[in-house]
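S.K.: fold the stuff below for me.
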Amino acid sequence: MFPGLDDLIETLRRRGKNPVDEREARSVDTFLTELARLERPFDEHADPVHVTASALITGIRGVILLKHKKLGIWVQPGGHIDEGETPADAAVRESVEETGLPVSLLKNQAVQVDVHPGPRGHTHLDIRFLCTVPDDDPRPPEGESQEVFWFGWPQAIEMADDGLRGLLIARQP
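M.R.: This is a model prediction of the structure:
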């Protein structure tokens, strides 16, 4: 058993009862179907379809987004789950790595799931958590995307892809 897998299945059932939009409802169904067949769902090398984790980072300035180095689109921080990590652990770790800021998980409960294409022909089953950081400018380290910025909610909603847009609309103050 993988750390956090039972919690993930429970989260998916909960998200399916209250999705932020129709896309998330479809994503929950796909997520559950794929989890049933995946032997190692958190291992990016085991199958081109795998679970990833990301963070919607919010603060008084709005939302932090970064320009994905391979895909060239604006996304929330996140990435693959390392061995022994839960999805929430991975969302926080990836966010710290990509923003250079201390990231705090607001609640150990997913706020959205989304199924979308990833690099190299992979499919990401992404579980998203709500996080916060101090009111500082991101300081991404060398090797990470250097395009990491705070955006006001209206601009972030406009820039986001369809999967993230639904979450931003649901969460905007």
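
S.K.: alpha carbons only for contacts and neighbour counts from here, please
M.R.: Fine.

S.K.: and the strand ranked longest in the chain, what's buried?
M.R.: Longest strand in the chain by number of residues (criterion: DSSP state E): strand 104-117. Residues S104, L105, A110, V111, Q112, V113, D114, V115 are the ones in strand 104-117 that count as buried (16 or more other CA atoms under 10 Å).

S.K.: my read is that P138 contacts T99, right?
M.R.: Yes. At 5.0 Å, P138 and T99 qualify as touching, with contact defined as CA atoms under 8 Å.

S.K.: let's see this one next, to set against the first:
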Amino acid sequence: MERHFTVSGFVSQRGETALHWHRLGMWLPPGGHIEPDEDPIEAVRREVLEETGLAVEVVPTAPAYGDWAYPPQLPAPVTMGVYDIEAGGPHQRASHQHIDLVYFTRPTPGQPLLLPDNDEEGWLWVSAETLQAGEVLRSPHGGEAAIAEDVRRLGIDAIEAVRALETGAA
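M.R.: Next comes the predicted model:
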């Protein structure tokens, strides 16, 4: 089976995380394919910027392994999920899998925290309370669905990781 490496970046701030209504009919964080000659950190920062307009930094969730100077280490993803992508539609000509490296991120200081307002994708800042409640969310253009369990739990953990970093509890 064909497999693609992808990244997802949970962007969290002020007790909320950014999700959008994806064309597949579900709520997802920003993310996408890792491009050739791009490392996962570059990919997640690029994808978040392209999709939300926000410049972000990755929030480390585990210490670096070892203290050597070379080779440099990249922050480890929070988790890696394997998602089956079914054939159909212009973007899924054949069934394949996405091996998704998930990162927690936060906006870099000094920028407006505005999400895109467009007709194609409905972006929302979703609170930890809403994620915990498992509410059905409606997109600005009418789509609605409950947030998938993995997205809910990762969103809650991303909010907590950013909060801990900002309060010095990390």
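
S.K.: now the TM-score, please.
M.R.: Here the TM-score for the pair of chains, by TM-score structural alignment, normalised by the length of structure 2, is 0.63; 124 aligned residues with a CA RMSD of 2.3 Å.

S.K.: about what we covered before: what packs against the longest strand of structure 1?
M.R.: Applying 3 or more CA pairs under 8 Å, 6 or more residues apart in numbering; DSSP states H and E, we find strand 104-117 of structure 1 packed against helix 5-17, helix 22-37, helix 87-99, strand 123-132, helix 162-171.

S.K.: with structure 2 overlaid, report how far the last one is off on average.
M.R.: Just to be clear, that refers to helix 162-171 of structure 1. On superposition with structure 2, the mean distance recorded for helix 162-171 of structure 1 (mean CA distance after the TM-score superposition for structure 1) is 3.1 Å.

S.K.: so what secondary structure elements neighbour that helix?
M.R.: Going by 3+ CA pairs under 8 Å, 6+ apart, helix 162-171 of structure 1 lies up against strand 104-117, helix 153-159.

S.K.: just how off-centre is that helix within its chain?
M.R.: Distance of helix 162-171 of structure 1 from its chain centroid, counting by CA atoms, centre = their mean, to the nearest Å, is 12 Å.

S.K.: which positions in that helix come out as buried?
M.R.: So for helix 162-171 of structure 1, counting by 16+ other CA under 10 Å, buried means G163, L164, R165, G166, L167, L168.

S.K.: show me what H116 of structure 1 aligns to in structure 2.
M.R.: For H116 of structure 1, the aligned position in structure 2 is Y83, judged by TM-score structural alignment.

S.K.: pretty sure its match sits against D150.
M.R.: No. Y83 of structure 2 lies out of contact with D150 (CA under 8 Å); the separation is 11.4 Å.

S.K.: quick one: contacts of the longest strand of structure 1?
M.R.: 11-12, 15, 19-20, 23-24, 27-28, 30-31, 88, 92, 123-133, 163, 167 (CA atoms under 8 Å, 6 or more residues apart in numbering).
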